[in-house]
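Participant: Sequence and computational prediction follow.
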Amino acid sequence: MSNTETRPPELKCGGEAEAARPAGVEVLTARDVPLGGPRAMRVRRTLPQRARTLIGAWCFADHYGPDDVTGTGGMDVAPHPHTGLQTVSWLFSGEIEHRDSLGSHAYVRPGELNLMTGGHGISHSEVSTPNTTILHGVQLWVALPREHQDAARDFQHHVPQPVPLDGGEARVFLGSLAGVTSPVRTFTPLLGAELTLAPGAVTTLDLDPAHEHGVLVDTGDVLVGGTAVQPAELGYAAPGRTALTLTNRGPEAARLVLLGGPPFDEEIVMWWNFIGRSHEDIVRAREDWTNGTRFGEVHGYDGAPLPAPELPNTPLKPRGRAR
């Protein structure tokens, strides 16, 4: 998915040592962002934000729907570029057609992971299909470490099987949880899983204490480690936890997305759809996209590629990892 903001913020983040934090869960609220398309489908963006720019290597989280595409027009994101990251597409309902400059033509469907690597440069388009009535899901980005920031283009597809939990189940699309490990390749240790909890269920997950974690609530009246986290909010748990208890207090099933990974200690600069290590990296990437080099072509999309926004006139302002 593209960041279609016409004036995207320029962020420099990570690279600072983690200080000791309280044991409580920090609640992050989302902001509404227009995604684009004929009637501007809106998404709820939880990462990045001023309070926190990264959770492990997870650097971007959009949560959208349930969206009735007959009223909004659905998703129609024209070809656009990425550098220095992996995109993680995960749906709860609906279907999205994906095309990229690697030549991949695939569909994003509920419970199926599509992971695209855009290291040195890739471009892709995303369009909800005519089969879609209700579009609902998350789009996530992962920052690549310096040694892999120019990795080759790649596309992976995986269908995780449900794993039982106390009062629910998990679908582990990245990393390891509840005794299962995803086969999908990443460049840093990561955890990504969809969790569902029955009404009144209480489940405790074993965690890697070296990792920090985020729980994005899609539906339900949920406690994360004893802290209430509302739908569209994200509960952040700092490193040091060996377990996390999740409670569904409501009369309906709850659905959550669990993200995790070791703190990302490198500084990155993120602007529009690019991740680099300096302002100059971003300038070069933008020039290459504008000039039609480096990112390849997306075939089969009916329309012009997205133009790059104008870069800000002010110098890049450092933004460190929240303490």
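Facilitator: Great, that's in hand. Residues are numbered from 1 along each chain as shown.

Participant: C-alpha from now on. contacts and neighbour counts both.
Facilitator: OK.

Participant: that's a strand at I275, yeah?
Facilitator: Yes - counting by DSSP: H, G, I helix; E, B strand; the rest coil, I275 is located in a strand.

Participant: Grab the nearest non-local neighbour of it.
Facilitator: Closest residue to I275 apart from its sequence neighbours, by CA to CA, 6 or more residues apart in numbering: G84 at 4.9 Å.

Participant: Second structure for comparison follows:
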Amino acid sequence: MTNLEVRPVPELCDLVPTTGPVVELHPSRDVPLGGVRAMRVRRTLPQRGLPLVGAWCFLDEFGPQHVDMRVLPHPHTGLQTVTWPVAGEILHRDSVGSEAVVRPGQLNLMTAGRGVAHSEFSLGSEPLIHAAQLWVALPEGAAEGAAAFEQVSDLPVWETTGVRATVFIGQLDGLVSPAHVHTPLLGTEVTVGAGASADVPLVPGFEHAILVLDGSLEVAGTPHAPSGLLYLGDGRSSVHLRSRDGARLLLLGGAPFEHDLVMWWNFVGRNHADIAQARADWESPDRADRFGVVAGHGDARIPAPELPNIRLQPRRRQPPKGLPE
């Protein structure tokens, strides 16, 4: 998925020590993608007060909505894209030569490295689409490496009475996703049955956050619904989930990221120069030298917005809004 904002906000996402367990709600922001009949997404990362959760640096939820999603070829640098559908089918094509349809229960993971381009189209006429699109920031070395793509269908599942967690990225309680990532991470879809509750094991050195996809639940005793991202801080060995009527959620986590990041449009870099060069390369007639070609679209692509007329400035994480537990 691309960030189609005409004036994307430049951000420097810096490493900030977390403060132990907290319960901190970060409301989502509605963003239209496309033209008059735009698909709307709810963006919860990055935010002024929360630029990262581990290496997770971007999170959009789109749908459930009946829509023709048509995202033309666009570039990425310095990140991995994670596509996790809840409903509907999405056709992915990229400049590595991949063409794959991703369905609920499957993971699409694309590594941009120094540069990649891809497109995403829904299948069918105005199908019901509901999915999460996430980005993972790449550390030094991998950020300058080669592009790659993998689709993973055989994912491990953690279960207890009334609660089921599909581990699509990283590891949960010794269950490890086969998806290839470059930093310690956790990405799971969790379903909590009506009247069910459970303590889900966590890694204390990770920071964690929860996004409710549907339903409502209590997280560590705090009511939570599809209203934003609930940041839980770090230092937890488990989190208690309980739902009266049933819920589906994403549980994300990771070790605090060790590098400063500048994010602008679809590019992740270390500084202003990295972003400016990536934009110039995408707008160059020789863009294929860095980003390759996505087959099946001819010359169609999404052009980059204009850079702001300033150097990209830091955006620091603000103090927590919630109360330590």
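Facilitator: Yep, that arrived. The shown structure was predicted, so the numbers you read here are calculated from the model rather than taken from an experiment.

Participant: Could I get the TM-score for this pair?
Facilitator: In this superposition the chains share a TM-score of 0.94, using TM-score structural alignment, normalised by the length of the first structure; 315 aligned residues with a CA RMSD of 1.5 Å.

Participant: So what touches stretch 37-50 of the second structure?
Facilitator: 26-33, 51-52, 57-63, 65, 67, 69, 228-229, 315-320 (CA atoms under 8 Å, 6 or more residues apart in numbering).

Participant: Find me the equivalent region of that stretch in the first structure.
Facilitator: Aligning stretch 37-50 of the second structure against the first structure (TM-score structural alignment) gives residues 39-52.

Participant: Show the end-to-end separation of the matching stretch, please.
Facilitator: 30 Å (CA to CA, to the nearest Å).

Participant: what's the answer for stretch 178-185 of the first structure, then?
Facilitator: 19 Å.

Participant: Show me what it is in contact with.
Facilitator: 156-158, 160, 163, 165, 172-176, 205-206.

Participant: Quick one: distance of that stretch to the chain centre.
Facilitator: 18 Å (CA atoms, centre = their mean, to the nearest Å).

Participant: With stretch 34-44 of the second structure instead?
Facilitator: 16 Å.

Participant: again, but for stretch 83-93 of the second structure
Facilitator: Worked out by CA atoms, centre = their mean, stretch 83-93 of the second structure lies 14 Å from the chain centre.

Participant: From the structure, what's the count of residues near whichever residue in the second structure pairs up with W271 of the first structure?
Facilitator: Mapped onto the second structure by TM-score structural alignment, W271 of the first structure lines up with W264. Other residues lying near W264 of the second structure total 23 when counted by other CA atoms under 10 Å.

Participant: what's the neighbour count on T111 of the second structure?
Facilitator: 29.

Participant: For it, give its distance to G193 of the second structure.
Facilitator: T111 of the second structure is 34 Å from G193 of the second structure, by CA to CA.

Participant: thinking again about what came up before, aligned counterpart of the residue nearest to I275 of the first structure in the second structure, please.
Facilitator: Looks like G84 of the first structure aligns to G78 there (TM-score structural alignment).

Participant: wait, doesn't that match sit right on G115?
Facilitator: Yes - at 7.4 Å, G78 of the second structure counts as touching G115 under the criterion of CA atoms under 8 Å.

Participant: that older thread, just give me how far the match of stretch 37-50 of the second structure sits from the chain centre.
Facilitator: Counting by CA atoms, centre = their mean, stretch 39-52 of the first structure comes out at 11 Å from the chain centroid.

Participant: Any buried residues in that stretch, and which?
Facilitator: M41, R42, V43, R44, R45, T46, L47, P48, Q49, R52 (16 or more other CA atoms under 10 Å).

Participant: got it, and stretch 14-25 of the second structure?
Facilitator: D14, L15, V16, T18, P21, V22, V23, E24, L25.

Participant: Of all pairs in those, which one is the farthest apart?
Facilitator: Taking CA to CA as the measure, the buried residues of stretch 14-25 of the second structure span a maximum distance of 21.0 Å, between D14 and V23.

Participant: Test my guess that I55 of the first structure contacts G214.
Facilitator: Yes - with contact defined as CA under 8 Å, I55 of the first structure counts as touching G214 (6.8 Å).

Participant: OK, contacts around the residue nearest to I275 of the first structure?
Facilitator: With CA under 8 Å, 6+ apart, G84 of the first structure has these contacts: 118-121, 143-144, 148-151, 274-276.

Participant: So how do I select the buried members of the residues you listed in ChimeraX?
Facilitator: Typed into ChimeraX, the next command selects the buried ones out of the contacts of G84 of the first structure (criterion: 16+ other CA under 10 Å):
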select :118,119,120,121,143,144,149,150,151,274,275,276
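
Participant: coming back round to it: for the match of W271 of the first structure, give me its contacts.
Facilitator: P8, V9, P10, E11, I275.

Participant: please redo it, this time with the cut-off set to 7 Å
Facilitator: Going by CA atoms under 7 Å, 6 or more residues apart in numbering, W264 of the second structure touches P8, V9, P10, E11.

Participant: go on, H272 of the second structure?
Facilitator: Applying CA under 7 Å, 6+ apart, the residues near H272 of the second structure are V262, R311, L312.

Participant: Between these, identify the one with the most neighbours.
Facilitator: Counting by other CA under 10 Å, top hit in the contacts of H272 of the second structure: V262 with 23 neighbours.

Participant: Okay, and that one sits in which element?
Facilitator: Using DSSP states H and E, V262 of the second structure sits in strand 261-264.

Participant: That strand vs the first structure, mean deviation?
Facilitator: When the first structure is overlaid, strand 261-264 of the second structure sits 0.2 Å from its aligned residues on average, using mean CA distance after the TM-score superposition for the first structure.

Participant: On the three-state scheme, N309 of the second structure is what?
Facilitator: Per three-state DSSP, N309 of the second structure ends up coil.
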